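*Asks:* The sequence isn't on hand, but the structure is:
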């Protein structure tokens, strides 16, 4: 499943607080009735709250006062949002018994993930060229790949993966751009984010 979804690891987690946090938003209708002309002051004080978790506990315990007004549960709307670096979606499953399931993606990147993602992109492009040329599945190819300056580094283990998956022997990894990128040079290219990757299959 991990490979199908193009993710590094799949695991289950019961503590969603690791990935999500709450935001406190005003119930303008309720606060408007309570505070009237002082509503702007209350909204400003609410916006200045730094720790929403602690503030929400205080509201539920009847300890939250903003601009001289006691803030109650009905005065606030609570919204769950992802913490920085995560993306999440919650959906309902089941017919007789409804269960909420949340899918969370850790969007943080490190050099190892960038390298593996780059290798996967290179493999996909080369395999498509093998298919276009109707090559036998065991047929070896000559491969050259050029990575531009500033491109994520391709780790040795991932370059070995590229060579094994594409049956490339010999295979050479270059830094920079090829000398000839004209249409008749047999050099092709694709873009990953802002980087142009060149390759040649023979």
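*Replies:* Okay, I see it. Here the structure is a predicted model, which means the values were calculated and not measured. Numbering: from 1, shown residues only.
*Asks:* rest of the way, CA atoms for contacts and neighbours
*Replies:* Noted.
*Asks:* From the contact counts, what lies against the helix ranked longest in the chain?
*Replies:* If you go by DSSP state H, the chain has its longest helix at helix 111-132. Applying 3 or more CA pairs under 8 Å, 6 or more residues apart in numbering; DSSP states H and E, we find helix 111-132 packed against helix 156-166.
*Asks:* which residues touch the helix it packs on?
*Replies:* Identification of contacts with helix 156-166 by CA atoms under 8 Å, 6 or more residues apart in numbering yields 115-116, 119-120, 122-123, 126-127, 140-141, 168-169, 171.
*Asks:* next one: stretch 6-14
*Replies:* 2, 113.
*Asks:* Around the residue nearest to residue 170 when sequence neighbours are not counted, how many other residues sit close by?
*Replies:* Closest residue in space to residue 170, ignoring its immediate chain neighbours: residue 142 at 5.2 Å, by CA to CA, 6 or more residues apart in numbering. The number of residues packed near residue 142 is 15, by other CA atoms under 10 Å.
*Asks:* Okay, one more to line up with it:
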């Protein structure tokens, strides 16, 4: 069995089946990495939710993703991961949360009423008027009165809700540049075609390393997008040549973007041996 051969090759042991299960304490454990990945996942999930709300498919690249949070430095080692997961050209991190959002305070009258008595309404009026602050020690003060934990809630509100979303527990914001340029549209179309060609490769049961000659038939708009990114497309689908125009006996009929039709025909190519 393959796993048995791998085990013996790596350890020199008699058999993986004669080995005890590893103790949990012997396994690598990095709480900091786990926490960082949780934060990265939160940012990616929020950004993808914004994409969906704006009707922007994932294969359409966008200009920039900004993550604004006090712990922005935690995200920086994973910029490439966010870049690929959200499909953006650039990722930016900043601790300046106030540039993209503001905190709103809500007083829990039921919780603070027994302690503050008549001052409860004064505090509520001050908060509604925006006359509250948070000091250097994190204490929330309204109308000159300190509010205790549980007597209020804070919520981070985005300045532009159409392009921004709050991270869990109001711990930051993600801002997604949703403006789409013709160049981004063309790149998105090329990626859609790549997906169709990869599907055609699977349908033809080609080996993952097998080269192909590729023929595409589509609208002028789609073909122009592919031509602009031909080198990238060819590298992704292992095409030694790409031709445009009528594609007889297409391997696959498909659609891209808003339903534009594409015909894909591919043929395996035998590379000459030196």
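*Replies:* Cool, the structure landed. In this text, all values refer to a predicted model and were calculated from it rather than measured experimentally.
*Asks:* about what we covered before: and the residue nearest to residue 170 of structure 1, which helix or strand is it part of?
*Replies:* strand 141-147 (DSSP states H and E).
*Asks:* go on, residue 4 of structure 2?
*Replies:* Going by DSSP H and E, residue 4 of structure 2 is in helix 2-11.
*Asks:* Just after that helix, pick out the following helix or strand.
*Replies:* Following helix 2-11 of structure 2 in sequence, per DSSP H and E, is helix 31-54.
*Asks:* Which residue range of structure 1 does that following helix align onto?
*Replies:* With TM-score structural alignment applied, helix 31-54 of structure 2 matches no range in structure 1.
*Asks:* starting at the chain centroid, how far to that helix?
*Replies:* 7 Å (CA atoms, centre = their mean, to the nearest Å).
*Asks:* ok, then the element right after it?
*Replies:* Remark: after helix 31-54 of structure 2, the chain's next helix or strand is strand 62-68, criterion DSSP H and E.
*Asks:* Now do that following strand: everything it contacts.
*Replies:* Taking contacts as CA under 8 Å, 6+ apart, the residues outside strand 62-68 of structure 2 that touch it are 43, 47, 87-97, 100, 172-180, 184.
*Asks:* Narrow the residues you listed to those in helices?
*Replies:* Per DSSP H, those map to helices at 43, 47, 184.
*Asks:* Tell me which other helices or strands the longest strand anywhere in structure 2 touches.
*Replies:* Longest strand in structure 2 by number of residues (criterion: DSSP state E): strand 260-268. If contacts are counted by 3+ CA pairs under 8 Å, 6+ apart, strand 260-268 of structure 2 sits against helix 182-203, strand 212-218, strand 252-256.
*Asks:* deepest of those, which one?
*Replies:* Among these, strand 212-218 has the highest mean neighbour count (mean count of other CA atoms under 10 Å), at a mean of 21.
*Asks:* Show me what that strand is in contact with.
*Replies:* Defining contact as CA under 8 Å, 6+ apart, one finds that strand 212-218 of structure 2 is touched by 223, 237-247, 260-269.
*Asks:* same thing but 6 Å
*Replies:* By CA atoms under 6 Å, 6 or more residues apart in numbering, the residues outside strand 212-218 of structure 2 that reach it are 239-247, 262-269.
*Asks:* In PyMOL, how would I select just the buried ones from these?
*Replies:* Buried residues within those, by 16 or more other CA atoms under 10 Å, are selected in PyMOL with:
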select buried, resi 239+242+244+247+262+263+264+265+266+268
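*Asks:* Just want the angle from the longest strand of structure 2 to strand 212-218.
*Replies:* If you take axes from the mean of the first three to the mean of the last three CA atoms, to 10 degrees, strand 260-268 of structure 2 sits at 160 degrees to strand 212-218.
*Asks:* and strand 260-268 of structure 2 with strand 252-256, angle?
*Replies:* 140 degrees.
*Asks:* picking that back up, would you mind telling me which of the helices and strands packed on strand 260-268 of structure 2 is nearest residue 107 of structure 2?
*Replies:* Closest of those to residue 107 of structure 2 is helix 182-203, at 45.2 Å (criterion: CA to CA).
*Asks:* What about the counterpart of residue 79 of structure 1 in structure 2, how many residues nearby?
*Replies:* Matched by TM-score structural alignment, residue 79 of structure 1 corresponds to residue 155 in structure 2. Neighbour count for residue 155 of structure 2, taken as other CA under 10 Å: 14.
*Asks:* Show residues contacting the host helix or strand of residue 155 of structure 2.
*Replies:* If you go by DSSP H and E, residue 155 of structure 2 is part of strand 152-158. Outside strand 152-158 of structure 2, the residues that touch it by CA under 6 Å, 6+ apart are 101, 102, 103, 104, 105, 106, 107, 108, 164, 170.
*Asks:* Pipe those residues into TSV and attach distance to residue 129 of structure 2, secondary structure and neighbour count per row.
*Replies:* Converted to TSV, the contacts of strand 152-158 of structure 2 look like this (distance: CA to CA, whole Å; DSSP: H, G, I helix; E, B strand; the rest coil; neighbours: other CA atoms under 10 Å):
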residue	distance to residue 129 of structure 2	secondary structure	neighbour count
101	18	strand	21
102	14	strand	13
103	13	strand	13
104	11	strand	14
105	11	strand	19
106	11	strand	13
107	12	strand	22
108	16	coil	15
164	25	strand	24
170	21	helix	14
